[in-house]
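Asker: starting from these lines, generate the structure:
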Amino acid sequence: MSGRITYRDTKPFCVPASLDELTGPSTGIVHLPVRLSWAPGDGCFNVDDAGERTTVYQCVIGEGSVEDQRRYLNRDILTDIWPTLRLDLAITAAWENRFTVLCGRNKWLSLYNSRNVS
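Answerer: As a prediction, this is how the structure comes out:
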């Protein structure tokens, strides 16, 4: 251990108290502010498109407040796409620790854990 502190170690993130709070749109276009989506473009994403939906969920979970999560995320979509979302390991672990319906389902966290078992 080098004692080095990384951004990953200090970057704050939010987790809602309940997935039932996530009542965002399940279809249509959402417009994410630049504080949530830093990508070039106008911040508009079609949640009917699998790739754009994934981008929205990764941005909002990784960068958003609980209020943002309530506004943009939908519980049913989240639980459906959770296995393939690529998020920081600490974020994924926090969400899986809070919500049993997500626990053990994210393939990226599972892969990391399986490679780091002593």
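
Asker: rest of the way, CA atoms for contacts and neighbours
Answerer: Noted.

Asker: which residues in the protein form strands?
Answerer: For the chain, applying DSSP state E gives strands covering 29-31, 44-46.

Asker: including distance to Pro12 and mean neighbour count, could those go into JSON lines?
Answerer: Listed next are the strands of the chain as JSON lines, based on distance: least, C-alpha to C-alpha, whole Å; neighbours: other C-alpha atoms under 10 Å:
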{"stretch": "strand 29-31", "distance to Pro12": "23", "mean neighbour count": "16"}
{"stretch": "strand 44-46", "distance to Pro12": "25", "mean neighbour count": "17"}
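
Asker: to compare with the earlier structure, here is another sequence to fold:
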Amino acid sequence: MALVASLNPSAGQPGYSVPMDPIGSVRGTNTPAARPGRRAVVANDLRELRGPTTGVVELPHRLFWQPDRHVDLDRPGMLPWMYETVLTEAVRADELHTWLHGPTLVRLWRTLYLPRGVRRAWEQRHMMLRVRNIAA
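Answerer: Sure, this is the predicted structure:
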């Protein structure tokens, strides 16, 4: 059964739909989706990711739609939460470069709660994220 996502739901303007495969790809392509109808954005090189790992940051409104967008990365659970948010909501590579840190992403990867399309896109591009911890 195919899922359908409206990409232009503006009032007064006709919307258009993109058929989605149930596994989270835009139908007819091999492009994993972050959300229905929107492809996942993946950094070309994890070394390009040099974002913060401690302290208080303020996410842009485009990534986090709350009036107070400050995130204290030193509070338990907030760093993984920010990574999940950025990985899911980013639409440009510069957003990934600004907010994610490569070694931290690798360390947190297995514990992050991500849409299937996002996880698949990142693991296709970065083999090291696919490695399972056999000792666990």
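
Asker: still on that earlier bit, how about the strands of the first structure in JSON lines, adding distance to Lys107 of the first structure?
Answerer: Shown next, in JSON lines, are the strands of the first structure (distance: least, C-alpha to C-alpha, whole Å):
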{"stretch": "strand 29-31", "distance to Lys107 of the first structure": "26"}
{"stretch": "strand 44-46", "distance to Lys107 of the first structure": "24"}
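
Asker: and for stretch 22-30 of the first structure, what span of the second structure is it aligned with?
Answerer: Using TM-score structural alignment, stretch 22-30 of the first structure corresponds to residues 49-57 of the second structure.

Asker: buried ones in that stretch?
Answerer: Buried positions in stretch 49-57 of the second structure, judged by neighbour count with 16 or more other C-alpha atoms under 10 Å: Leu49, Arg50, Pro52, Thr53.

Asker: what packs against the longest helix along the first structure?
Answerer: If you go by DSSP state H, the first structure has its longest helix at helix 50-63. Other helices and strands packing on helix 50-63 of the first structure, by 3 or more C-alpha pairs under 8 Å, 6 or more residues apart in numbering; DSSP states H and E, are strand 44-46, helix 66-72.

Asker: show me where the second structure has its helices.
Answerer: 78-89, 93-99, 102-108, 116-125.

Asker: residue in the second structure paired with Gly62 of the first structure?
Answerer: Using TM-score structural alignment, the partner of Gly62 of the first structure in the second structure is Thr88.

Asker: how close does the closest residue to that match other than its chain neighbours get to Arg125 of the second structure?
Answerer: Of all residues beyond its chain neighbours, the one nearest Thr88 of the second structure is Ala34 (5.7 Å), with distances taken as C-alpha to C-alpha, 6 or more residues apart in numbering. Ala34 of the second structure is 15 Å from Arg125 of the second structure, where distance means C-alpha to C-alpha, to the nearest Å.
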